[in-house]
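Asker: Make a model of this:
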Amino acid sequence: MTGVLLEDSILEGLDDEQRAVATTLSGPLCVLAGAGTGKTRAITHRIAYGVRTGVYKPQQVLAVTFTARAAAEMRTRLRDLGAAGVQARTFHAAALRQLQYFWPQAVGGTLPALVDHKAQLIAESARRLRVTTDRAAIRDVAAEIEWAKVSMLTPDAYMGAAVGRSEPAGMDLTTVSRIFSAYEDLKLDRNLIDFEDVLLSTVGILEDDERIAATVRAQYRHFVVDEYQDVSPLQQRLLDLWLGERRELCVVGDASQTIYSFTGASSRHLLDFTKRYEGAQVVRLVRDYRSTPQVVKAANTLLAARSKEADRSTAGTTWSAPLELVAQQQAGPEPAFTECSDDEAEATECVRRIGALLDQGVKASEIAILYRTNGQSEAYEQALASAGIGYQLRGGERFFQRREVRDALLQLRAAARTQGDEDVPQQVRDVLASLGYTSVAPQNSGAVREKWESLAALVGLADELARVRGAEALTLQLFVAELEERAAAQHAPTVQGVTLASLHSAKGLEWDAVFLVGLSEGLMPISFADTQEAVDEERRLLYVGITRARRHLAMSWSTSRSPGGRASRKPSRFLDALRPAGTGQAAFRQPRAKAARKSAGPVTCRVCKRPLLTGSERKIGRCNDCPVSYEEETFEALRAWRLGEAREKDVPAFVIFTDATLVSIAEARPESLDQLGELAGIGSAKLERYGEAVLGIIGDNA
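Answerer: From the prediction side, this is the model:
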């Protein structure tokens, strides 16, 4: 293939706007990219096209983004496009690399050790000042110190700049300033630096030593900054020093996805880009390739409602006009709105809907439950566990730090030195089998299931790489190298199981189905959002949540926190614009049949008659500690049949029926399809698909 054809191949498949981005290789460029519009594709193809045409030297391009995962994904895409030498890093990673190299000549000696977590030092600083703190207070003070440092404020300057901000942990600004000062002194005494110091020190060296600044500018001549709406004043200052007087800068962002203002991020740098760089080209990406028209409409409507408020405002507003997305996918289902009586009922209803999606063939890894605060996850963890549905908590233990993953890497390294390169995915399966991997998921929950999920994720990655890069080109050595690179960048493969995540941590991700839960006043917007700017940020946060969904979108809220509690909660004000016209709140409540069943009194155990408290107990109809009433042979026959179905369909066994549902069937011993259909966990689709087989097993074991 000639060079011209290779260049043209990089532009293939890009729409007109993406192609404009990819072929604009010089001068300041601002890409305003809505959610799902292919911004990463556009900028990686731009870099690759610049390298292929000879405009860029790979080693002179620095692409900067905000998460290690995003940087790793960008490096992978660039490598696949033939631009392997380009540096793609986070701001902190790029600055740390420069700091490690230049510290000896700029400062002298060895670079101080890096503090991973501030909590211990802040707690000690507070104790020295005789300030009482708990874990939550320490967390809040740490966040406030981080905001101050990325805003380039000293402890003394902090007090003036923080006027009007909410007081962390109820502390006055003077106390926070004193803890901040003591924290900085403690780091100095122990020769330590934190992540903000990495940026501050790099800025200081580049400002003070023109020779070092010139060396950096000679190394990097072209810059790309992704998620530019999240840049802090400190990061912008560092970027300015990297650039010097040059204008070879491409920024990509969306002001409507600014959700980190509390950390010091500001969309002002993005919105004022054309003022700062006169003559800068602007390209708008609005074609949404991720979501259905129904999801896109909900996202557009949410922002348009705020724009109408801004238009009516007589006092002026800082709300910026949003990009209006244009859906490119085929039509899908309308978003679902559900009002529930309490948090537990909301979790149960959410998991019921998830079970229905699993029945339809949606993979568990393509489903997410998103909430405003991490404390909301517990009810959903319990509901999923009771239903026998696997899940993963985003923000938990890092994937590559899990013991089974570390053991797998050791085994795969050893195998790569001795084995051939035929059928790498099968080799990976064979190696991991010694650690407990099987082709069918185990029925156990807890640690056994989590271990299997980790190993299955590695197998899935092997399959994906063989498909993308070609089975013939993939060797076991290359697969191990890919794992090692991902481990360094914490770029974890996809783990099977429903994702539980906060709205903030879901940024940059997407799923086929998204459940936005807890959408009541006080949670969305959060209760401490007491200014128009804070409420606007909450609206943008919900927008980010909506745009994570490809096809299925469900939004729910509850009227009280606990069962039997006072129904004092109201649905989020943001939902007013999203509900179909002409319908009231009552239209979105749970199905009437469920409400009637609830009004008749609590569900009781058929053995001891006590109220059933958990979803699992209500599903099987008795307390967990009451004696079982099924024949063991019947239950084992049902499990054996389920295992065979799971293997035939190559799905986890719980997708067929959960353990709780099998117990319910074995105890009820239904004699007809109608009786079987009355049991919890058996919808019409499962009844049609498996009903006759289940009744046959019951009959055979009569």
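Asker: CA only for contacts and neighbour counts going forward, please
Answerer: Will do.
Asker: name the helices or strands packed onto the helix or strand containing residue 687?
Answerer: Residue 687 belongs to helix 684-700 when assigned by DSSP states H and E. Applying 3 or more C-alpha pairs under 8 Å, 6 or more residues apart in numbering; DSSP states H and E, one finds that helix 684-700 makes contact with helix 632-649, helix 673-677.
Asker: switch to 10 Å and redo it
Answerer: Helices and strands touching helix 684-700, by 3 or more C-alpha pairs under 10 Å, 6 or more residues apart in numbering; DSSP states H and E, are helix 343-359, helix 632-649, helix 653-656, helix 659-668, helix 673-677.
Asker: now these as a markdown table including mean neighbour count?
Answerer: Shown next, in a markdown table, are the helices and strands packed on helix 684-700 (neighbours: other C-alpha atoms under 10 Å):
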| stretch | mean neighbour count |
| --- | --- |
| helix 343-359 | 21 |
| helix 632-649 | 16 |
| helix 653-656 | 22 |
| helix 659-668 | 22 |
| helix 673-677 | 15 |
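Asker: Turn the ones you listed into CSV, including distance to residue 74.
Answerer: Listed next are these as CSV, based on distance: least, C-alpha to C-alpha, whole Å:
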stretch, distance to residue 74
helix 343-359, 31
helix 632-649, 34
helix 653-656, 34
helix 659-668, 41
helix 673-677, 49
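Asker: Which one of the ones you listed lies nearest to residue 374?
Answerer: Closest to residue 374 of these is helix 343-359 (C-alpha to C-alpha; 14.2 Å).
Asker: Figure out how far the closest one is from the centre of its chain.
Answerer: Its chain's C-alpha centre and that of helix 343-359 lie 20 Å apart, by C-alpha atoms, centre = their mean, to the nearest Å.
Asker: here's the other one to compare against:
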Amino acid sequence: MTASAQPAGADAQAAQPPEAVLAGLDDEQREAAATLTGPLCILAGAGTGKTRAITHRIAYGVRSGVYDPHRLLAVTFTARAAAEMRSRLNSLGAPGVQARTFHAAALRQLQYFWPMAIGGTMPEILDHKVRLLSEAARRLHITTDRAALRDLASEIEWAKVSTLTPDSYLEVAAGRAEPGGVDHRTFAKLYQSYEDVKLDKHLIDFEDVLLLMVGILEDDERVAAQVRQQYRHFVVDEYQDVSPLQHRLLDLWLGGRDELCVVGDAAQTIYSFTGATPSYLLEFTRRHPEAKVVKLVRDYRSTPEVVQLANGLLTDRTREQASLQARSRDTGETVPAWPDPLRLVSQREHGPDPQITLHDDDDSEAAWIADQIAGLQRSGVSLGEVAVLYRTNGQSQAIEQALAKVGVSYQLRGSERFFSRREVREAIAALRTSSLVAESEESVPKTVRDILSAHGWRREAPESTGAVRERWESMAALVSLADQLDAEREDFTMRQFLAELEERSAAQHAPTVEGVTLASLHSAKGLEWDAVFLAGLSEGLMPITFAKEQREIDEERRLLYVGITRARKYLSLSSARSRHSGGRGRRSPSRFLRPLRRELGLEEPTRKIAPSSGRTNPNSRVRKSTATCSSCGEVLTTGTEVKRRRCADCPARYDEELFERLRQWRAEQAQSLEVPAFVVFTDATLEVIAERRPTTRAELLEVPGVGERKLEKHGEALRAVLEGRG
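Answerer: Prediction:
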């Protein structure tokens, strides 16, 4: 970055003593940031400010003279994260640091050293493997469809990042599922044929970028010496997601030196299917016995209620480990290690309890989620701060339809890229060319608003949906970004704003768009929202059907953990009994919800039971013990009916006057806490309280939906109402 493109506040930052950059960090973050030399391992839980810690560490090292910014390489796993890191370092007065993904860093080196190490013209990089794989299959007279080719491409990627050749693949393939419907031996031949086609066409793929750079560094001492002279210090973020190939490249970059800082959390390992392994993080102190280890456990993102649920999900697996090991002694199966997870401690004020709901079918679940989101919007929660997350992309359709029905806008993460949108390109072009940029003495936010108002931006959002609303949301995101950067940087100028837009566009680091985010759990990694709805948490989806072995089920648990920890305040976990309306209700809620229900003091839901035919099905998984209505004896089929202990057709038996007093108290309590009323207690819980009139703590805890946390938060006020004092 040139001097003219540096933040205007950089000079002011540089005038301060280096220690000033450590101000505002907590004790653990400060310890990590102040450790500038030698191997350092930062174990950072979700929401604990790991990016803040490592960017302040780099800035402190640069400003204290320990680091030359041009000789430090910070590696992360997405272009977006790398752009965010560079942006923060610029704001901290430490421009010039290289923050890149493994692939971007390796590609830059490969392009530079190709003439010296190999010579000739460097091959073009292949965007997608499917076309070449199809030709490779034809050469072997193998018939495949497009879906199978995608599976085969994924297996090739896994093999390559695991440093397996077509010959060595068969040595480790025995325990893996057969990819794309072909046996392992046939796949190995197809893998070799793909490599041959690639060579014939003078092409390389993304994995080859890493493999070629590894080969050059291993074979050419001149290149290795030059790279090690260029980079003296390394920082690796998301270290739990490093693959064997990436780690091999990192070792070659280091060349036996130990100036390495790694940051990660084994509980957030969710990319094992791509070759990622947390073993390098877990064994870091074995490889570097002198390493310093700092644990970040103060969660600044989520409320205590969300954090407790996340902790409970991992603790439940820790409790299982002993029984799994005992069983393995009988079966001979290998039980994967389950390291003690970081136990997070929330630094935020208390918020609403998470919800766990069960619905009749996917459409009912989606409609309920849409209604809840509409309610949050009415209460003042921005739609840009709401997300619906699911295990597979195919689950989004019902949710999209339900949101459209209630007039709530949304964006699909992974669809058209923000900076590729026509209205965004036009808006940025207008910002570049407008005479206001050169002449205006107004602030950046004011200038951006003035320019974009001629292109469809208004202070108030349009009431219509569709293209008009989408265009406004795109420009509103640019306005919001201008506000954010102006608040963060002193003497912020339009020139700097345009430079930031250019860098973000190159990295596809999009600002937040106003609209509910719909995304898969995997694509939500690294993001956060005020409200998160985790949908479709049924067996077969969470954990996914093909997760059979314990290590695969553990990965699914970690994936749900990542989903839970995306929420700052509101969290909902839901499932449906069947896929379609009128279905037979064969689905079961995810096994992972059981410990979470215990955390919340909720009862297990009952299953719908069809009338008996007089015959016993030996394969039936229906529970022998079911809940029935205390008035008519009918089987209860919903969580609300079970809580009330009566079906919807039978009259209520509670004290209606007391019930209304409880509702009035709940409304006042919700208003004071600034949460929706149902978050305090649902109507069904209030009905049970009005019916039973509990007077002691033990009696209150017997009411479904109360629980220890709610009793701690609302118990005294609730007893006052029951005793006529409130």
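Asker: Confirm residue 96 of the second structure sits in a strand?
Answerer: No - the assignment for residue 96 of the second structure, made by DSSP: H, G, I helix; E, B strand; the rest coil, is coil rather than a strand.
Asker: what does it align to in the first structure?
Answerer: The alignment partner of residue 96 of the second structure in the first structure, by TM-score structural alignment, is residue 85.
Asker: list the contacts for that match?
Answerer: Under the criterion of C-alpha atoms under 10 Å, 6 or more residues apart in numbering, the contact list for residue 85 of the first structure reads 51, 57, 58, 59, 60, 61, 62, 75, 78, 79.
Asker: Residue 351 of the second structure now?
Answerer: Neighbour list for residue 351 of the second structure: 302-306, 568-570, 673-675, 679-680 [criterion: C-alpha under 10 Å, 6+ apart].
Asker: aligned partner of it in the first structure?
Answerer: Applying TM-score structural alignment, one finds that residue 351 of the second structure aligns to residue 332 in the first structure.
Asker: that older thread, write a PyMOL command that selects only the buried members of the contacts of residue 85 of the first structure.
Answerer: Selection of buried members from those for PyMOL, criterion 16 or more other C-alpha atoms under 10 Å:
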select buried, resi 51+57+58+59+60+61+62+75+78
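Asker: can you put the contacts of residue 85 of the first structure in JSON lines and add distance to residue 456 of the first structure?
Answerer: As requested, these are exported to JSON lines (distance: C-alpha to C-alpha, whole Å):
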{"residue": "51", "distance to residue 456 of the first structure": "37"}
{"residue": "57", "distance to residue 456 of the first structure": "39"}
{"residue": "58", "distance to residue 456 of the first structure": "35"}
{"residue": "59", "distance to residue 456 of the first structure": "36"}
{"residue": "60", "distance to residue 456 of the first structure": "38"}
{"residue": "61", "distance to residue 456 of the first structure": "36"}
{"residue": "62", "distance to residue 456 of the first structure": "34"}
{"residue": "75", "distance to residue 456 of the first structure": "24"}
{"residue": "78", "distance to residue 456 of the first structure": "27"}
{"residue": "79", "distance to residue 456 of the first structure": "25"}
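Asker: Now tabulate the contacts of residue 85 of the first structure in CSV and tack on distance to residue 148 of the first structure and secondary structure.
Answerer: CSV is the format used below for the contacts of residue 85 of the first structure (distance: C-alpha to C-alpha, whole Å; DSSP: H, G, I helix; E, B strand; the rest coil):
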residue, distance to residue 148 of the first structure, secondary structure
51, 39, helix
57, 37, coil
58, 36, helix
59, 34, helix
60, 32, helix
61, 31, strand
62, 27, strand
75, 32, helix
78, 35, helix
79, 37, helix
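Asker: between the contacts of residue 85 of the first structure, which is nearest residue 638 of the first structure?
Answerer: Relative to residue 638 of the first structure, the closest of the contacts of residue 85 of the first structure is residue 75; by C-alpha to C-alpha it sits at 47.9 Å.
Asker: so the closest one touches residue 65, yeah?
Answerer: No - using C-alpha atoms under 10 Å, residue 75 of the first structure is not in contact with residue 65; the gap is 11.2 Å.
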